[in-house]
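Q: How does the following fold in three dimensions:
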Amino acid sequence: MGSRVLLVEDEINIFEAISFILSRDGWEVSGHGNGATAVAEVARLNPDVLVLDVMLPGRSGLDILRDLRGQAETADLPVLMLTAKGQSKDRDLALALGANAYLTKPFSNAEMVETLRRVAEGGAAAGT
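A: You can find the predicted model right below:
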């Protein structure tokens, strides 16, 4: 793909696995693990797409998403929410806040790549 993705994920094993999968697919992957400074990292890196965990130290991914959607510079940034929280109310809230897609852990490699491609291309993909 050749696009830049910022992966905000605090679990190093999950970050490394996703980074490997996406790098192999042609993505340029950067990582960040602290919710409290994630908005600043998005501004600094200006990624093409964001993969955002819901449960992060320092700040919730949902709060981060709310802030990003409230800023003109990031209002249209494609965001894939990634979480272990699979209840429909969690997914509905993330989508209502402006997430382009919602993917629950565990996920397959193909599911991650396909969902991120759709999100980056501007397609909404509700995920599972």
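Q: all contacts plus neighbour counts: C-alpha atoms, from now on.
A: Will do.
Q: For the residue most central in space within the chain, give me its contacts.
A: Centrality entry for the chain: nearest residue to the mean C-alpha point is residue 51, 1.6 Å, by C-alpha atoms, centre = their mean. Residue 51 makes contacts with 5, 6, 7, 8, 79, 80, 81, 82, as judged by C-alpha atoms under 8 Å, 6 or more residues apart in numbering.
Q: out of these, who's nearest residue 106?
A: residue 82 (9.6 Å; C-alpha to C-alpha).
Q: And that closest one, how far from residue 72?
A: Applying C-alpha to C-alpha, to the nearest Å, the value for residue 82 to residue 72 is 23 Å.
Q: and if you look at residue 13?
A: For residue 13, the distance to residue 72 - C-alpha to C-alpha - is 33 Å.
Q: what's the answer for residue 86, then?
A: Between residue 86 and residue 72 the distance, using C-alpha to C-alpha, works out to 30 Å.
Q: this one as well, want them side by side:
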Amino acid sequence: MAKILTVDDSGSMRAMVSHTLSEMGHDVEEAENGQLGLEAALSTQFDLIISDVNMPVMDGITFVTNIRKEANYRFTPILMLTTESGQDKKGAGKQAGATGWIVKPFNPQKLVSLVNKVLK
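A: Sure thing, here's the model as predicted:
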């Protein structure tokens, strides 16, 4: 299955995403902010990245902007999983290079469905 990075400052949210995706057979690695997510992505190639928007150290939009500068992540699907639902944030995410947007709290089945869709 796929190697997935989940980036979120909430430990419980990372655990929920990891559990949901691990049960599908995916290999999930966690990072608690955008800076640590960037470091993880530069040391390991991931097939999919799921990131929060609002985090300390480096927010999700900045993280996506930076990761899209890397040649091996230009076409990697990046899903934003966040409480933010405003069009301005969604627009900023899309401009940064986000592939999709899921608003928290999320339905695990919806996450699974979207992950399956973007990994095809």
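Q: now what about the TM-score between them?
A: After superposition, the two chains reach a TM-score of 0.93 (TM-score structural alignment, normalised by the length of the second structure), with 120 aligned residues with a C-alpha RMSD of 1.2 Å.
Q: rewinding a little: more neighbours: which of residue 86 and residue 72 of the first structure?
A: Ranked by neighbour count (other C-alpha atoms under 10 Å), residue 86 of the first structure and residue 72 place residue 86 first, with 15 against 9.
Q: Confirm that one sits in a strand?
A: No. According to DSSP: H, G, I helix; E, B strand; the rest coil, residue 86 of the first structure belongs to no strand; its state is coil.
Q: Could you tell me how many residues sit around the nearest residue to it once chain neighbours are set aside?
A: Setting aside the residues directly before and after it, residue 86 of the first structure is nearest to residue 104 in space (C-alpha to C-alpha, 6 or more residues apart in numbering), at 5.8 Å. Burial of residue 104 of the first structure is recorded as 17 neighbouring residues (other C-alpha under 10 Å).
Q: Check residue 45 of the first structure too.
A: Counted with other C-alpha under 10 Å, the neighbours of residue 45 of the first structure add up to 12.
Q: so who does it touch?
A: Residue 45 of the first structure makes contact with residue 6, according to C-alpha under 8 Å, 6+ apart.
Q: Would you check how far apart it and residue 39 of the first structure are?
A: 10 Å.
Q: repeat for residue 121 of the first structure
A: With distances defined as C-alpha to C-alpha, the gap from residue 121 of the first structure to residue 39 of the first structure amounts to 22 Å.
Q: Name the residue in the two with the higher neighbour count.
A: A side-by-side neighbour count of residue 121 of the first structure and residue 39, using other C-alpha under 10 Å, places residue 39 first with 18 against 12.
Q: nearest residue to residue 66 of the first structure other than its sequence neighbours?
A: Of all residues beyond its chain neighbours, the one nearest residue 66 of the first structure is residue 97 (6.0 Å), with distances taken as C-alpha to C-alpha, 6+ apart.
Q: Test my guess that that neighbour contacts residue 67.
A: No. Counting by C-alpha atoms under 8 Å, residue 97 of the first structure stays clear of residue 67, with 9.6 Å between them.
Q: So which of these two has more stuff around it?
A: Neighbour comparison, residue 97 of the first structure and residue 67: the larger count goes to residue 97, with 17 against 14 (by other C-alpha under 10 Å).
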